[in-house]
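Peer 1: Here is my input; please provide its structure:
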Amino acid sequence: MQGVAVLSNEERINAVRHFNRFMTRQIGALREGLLHSPYSLTESRILFEIANNDNLTASKLIHELGLDAGYLSRILARFEEKGLIYKERSAADARQRILKLTPEGAKAFSQLNERSYNEIAELLGELPESEQEQLVNAMKTVEGLLGKKESLKYSGPYFLRQHEPGDMGWVVRQHGISYSKEYGWDESFEALVSQIAADFINNFNPKRERCWIAEMNGEIVGSIFVVEGDEYMAKLRLLIVDPKARGLGLGSQLVEECINFSRRTGYKKLVLWTNSVLKEARHIYQKKGFKLVNEEKHHSFGQDLIGETWELSL
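Peer 2: Next comes the predicted model:
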C-alpha cells in the first residue's frame, strides 16, 4: 500500500494561495461592490460587526478584523458622513465611544445580510445534501486549524480618529508634561502649543486641514495636525506619542496619515519645524522622505536649542 505523498513547503504555500484566490472569486470579493451593493467586502464586514455587537469600539474592531488603524478611521468617517453610524459614549467608561448603526445604517446592513443569506443558500442548493455536509465540515476544519492564534498578526492596538471637543486640552497638557519631563522645557512651550491648538480650532478648514487623535484602550495616546500654509504648502504640527504607546509604530502611522491627506488635498509640499534634540521624531521624518533644509540656533523654552525646518515634496 502506497503512502500519502508529502507536499513540499512551496507546494503547501501555493495550495493555500490557490484556495484563497478560489474563495475570493466564489464570494465576489473582487467586485467593486459586494453583493451588488455600494460597499466593499471590508465595509460590509464592518457594518456586520457593528450590527451584531452591542459594545463595539473602534479599538475592538481593529483587533477583531486585523485592520490598519488609519484605514478603519477613514471608513468610519465615511460611514458617519453618510449617516450610517454614530458614536455613543459608554455608560461603563465615558472614555469609550460605542459604534452604533443609525436607522439608515440598519437598513443598509439588513439588505446586505439578506442578499448574503440568499446567495449562500443558492450556492449550497446546487450541491447534494451529503456534499453540503462535507463542505461545512471541511470549513470547520480550516477554521479550527487557523483559529488557534489568539490575536491577528496585523491587528493594531490603537485607533485613529478626527478631533472632538476636549481633545485639545489633552494635546496641550501632554506636550507640557512630556517635554518638561524629557527635555526640561519650561511652561512657555505649553503656552506655544496652546496657541497653535487655539488657532487650529478658530480657523479650522475641514477641506484643507486635519487633526488625528490616537486612542488605545479608551485613552488618548497621540496626536498630529496638518495645517494649511498656503495653496500649495501644508504644515505638519504637534506630533506627540504618549510613552505608554511608543514602540508600536504609532508615530510613523500618524506621519503617514499626514502625508497621504496632504497629497489627496492637492498640496505640493509638506513642511515641519522641530528641534535637533527630538531624535525619535527626526528619525521618523527622515524615514518618510523629509529633507532637512534649514538649521538655526535659538534660546526658547528655557533651553539653548537648534531649530530645524524639514520639507517633503509631495
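Peer 1: switch to C-alpha atoms for all contacts and neighbour counts from now on
Peer 2: OK.
Peer 1: Quick check: E88 is in a helix.
Peer 2: No - assessed with DSSP: H, G, I helix; E, B strand; the rest coil, E88 is strand; it does not lie in a helix.
Peer 1: Tell me how far it lies from T274.
Peer 2: According to CA to CA, to the nearest Å, E88 stands 37 Å off from T274.
Peer 1: Please apply the same query to A138.
Peer 2: Note on A138: its distance to T274, by CA to CA, is 57 Å.
Peer 1: again with H283
Peer 2: 12 Å.
Peer 1: Who has more neighbours out of those two?
Peer 2: Between H283 and T274, counting by other CA atoms under 10 Å, T274 is the more crowded of the two (18 against 12).
Peer 1: and the residue nearest the centre of the chain, what is it in contact with?
Peer 2: Nearest to the geometric centre of the chain sits A69, at 1.7 Å (CA atoms, centre = their mean). Residues near A69 by CA atoms under 8 Å, 6 or more residues apart in numbering: 62, 156, 158-160.
Peer 1: this one next, for a side-by-side:
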Amino acid sequence: MTATQIASIRRFNRSWTEVTALLDDSYLHSGLTLPEARLVYEITQRSPQPVVELRGRLQLDPGYTTRLLDRLAERGLLTRTVDPDDRRRQLVAVTDAGREVAAQLASRADSQVAELLDPLGPADRGALVTALDTVVGLLFRESEPEVTIRTARIGELGWVLTRHAEIYEAEYGWPGFEAAVAAIVADLLGRSEQSRVWVAERAGRLVGSIAYVAEDAGTARLRLLLVEPAARGQRLGVRLVEECVAYARAAGHARLVLHTQDALTAARAIYAKTGFTLDRTSREDSLDPNGLAEHWVLELG
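Peer 2: Presented below is the predicted three-dimensional model:
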C-alpha cells in the first residue's frame, strides 16, 4: 500500500468520526459514550451471554470492560449473574430499560444516516452504498455469514430492478439501461408461469439475482444476473448461474441462451466457466453505445 492510499483512508476515518459525532461524550444524545452504546447493542443481540465472549469479540481490555459494565448496570440497563454451567464465568443480560435504550439508539442512528444522505440524489446514494458494500466485502469478507439462494418473493423484483439500475449507473452509466431492465422485469411478471427468479440473501439482505424464462419448448433464456459489489469474488455469480442452468435442464430444455455486453468481463468469465460459448456479437441491440452485445448459448443435451 502506498503512502497516498494510507493517507486517503485515514482522512476518511477522521471525516466519518466528525460527521457522525463519534467522539461526543453523549453518543446520539443518549447519555452514553460510544463504547457504552456499543456494549448495549451487542448485549441486546444475544442476552444473556458470557462476559468473556463479549470482551473477546470486541477486543476490549478486561478492566476497561468491567468499568463499562459497572456504569451500565448502575443505570439499570443490564444485569450480571454467575453462569450456572460454569461458575467461573459471568453472564450479562439486557434489561427492559436496556432494550428501550437500544431501540432509541437504532432509531436515532437511522435518522442520522437519512439526514446525511438527504442532500444526495438517487444515483449518488446508490454509488455510495455500492462503495461501502465494496469496503465491507474487501476488508471483512471472512466474517460474512453464509449466502443462500432462494426463489424471489413478492416485491423483490422491485429490488432487482432498483439495484440493476443503481449499480450499472454507478459503474457504466449506459443510457436507457434502467428502461431495458424494467422491460425485462415486466416481461417476467407477465409470464410468471414460464419464468422463475432467484435471489441471493445474506443475513437478511439481498446480494444477488438471476432469472429464467422459457422462450419455447427447446430454448430458455437466462436473465438479470447481478452480484452486489460487496459479494463479488466469492463464486456467488457461478452459483447463481448454476442454479438457473440446473432448473432449465430439469425443465427439459435443449439449450439455454443469454444476452450480455462485451464490457462485462466478470460476467462473461462466469458464463464461460459454466459451459456457455459465444454464439455471435451485434451492435444494434447493444446497451452500451460504445460496445457490442454478445449472445451466448449453452447446449443442455
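Peer 1: how about G291 of structure 2, what's its match in structure 1?
Peer 2: Applying TM-score structural alignment, one finds that G291 of structure 2 aligns to L305 in structure 1.
Peer 1: so which strand or helix has that match?
Peer 2: strand 303-313 (DSSP states H and E).
Peer 1: Report the distance from that strand to the chain centre.
Peer 2: 28 Å (CA atoms, centre = their mean, to the nearest Å).
Peer 1: before we move on, back to that, if I look at the residue nearest to the centre of structure 1, how far off is G289 of structure 1?
Peer 2: According to CA to CA, A69 of structure 1 stands 22 Å off from G289 of structure 1.
Peer 1: and the gap between Q234 of structure 2 and S209 of structure 2?
Peer 2: Distance from Q234 of structure 2 to S209 of structure 2, by CA to CA: 15 Å.
Peer 1: Comparing those two, which residue is more hemmed in?
Peer 2: Neighbour count, other CA under 10 Å: between Q234 of structure 2 and S209, S209 has more, with 30 against 13.
Peer 1: Provide a list of residues in contact with the more buried one.
Peer 2: For S209 of structure 2, the contacting residues are 160, 197-200, 224-227, 240, by CA under 8 Å, 6+ apart.
Peer 1: what ranges do the strands span in structure 2?
Peer 2: Applying DSSP state E to structure 2 gives strands spanning 49-50, 78-82, 90-94, 147-151, 195-202, 205-214, 219-227, 255-261, 277-282, 293-299.
Peer 1: Would you convert these into a markdown table that also reports distance to T134 of structure 2?
Peer 2: As requested, the strands of structure 2 are arranged in a markdown table below (distance: least, CA to CA, whole Å):
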| stretch | distance to T134 of structure 2 |
| --- | --- |
| strand 49-50 | 31 |
| strand 78-82 | 35 |
| strand 90-94 | 33 |
| strand 147-151 | 16 |
| strand 195-202 | 15 |
| strand 205-214 | 12 |
| strand 219-227 | 11 |
| strand 255-261 | 23 |
| strand 277-282 | 30 |
| strand 293-299 | 27 |
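Peer 1: how about the ones you listed, which one is nearest A180 of structure 2?
Peer 2: strand 219-227 (10.8 Å; CA to CA).
Peer 1: so that closest one corresponds to what in structure 1?
Peer 2: Mapped onto structure 1 using TM-score structural alignment, strand 219-227 of structure 2 spans residues 233-241.
Peer 1: now do stretch 122-131 of structure 2
Peer 2: Against structure 1, there is no aligned range for stretch 122-131 of structure 2 (TM-score structural alignment).
Peer 1: Find the nearest non-adjacent residue to the counterpart of E242 of structure 2 in structure 1, please.
Peer 2: Alignment note (TM-score structural alignment): E242 of structure 2 maps to E256 of structure 1. By the measure of CA to CA, 6 or more residues apart in numbering, the closest residue to E256 of structure 1 outside its immediate chain neighbours is K288, 7.6 Å from it.
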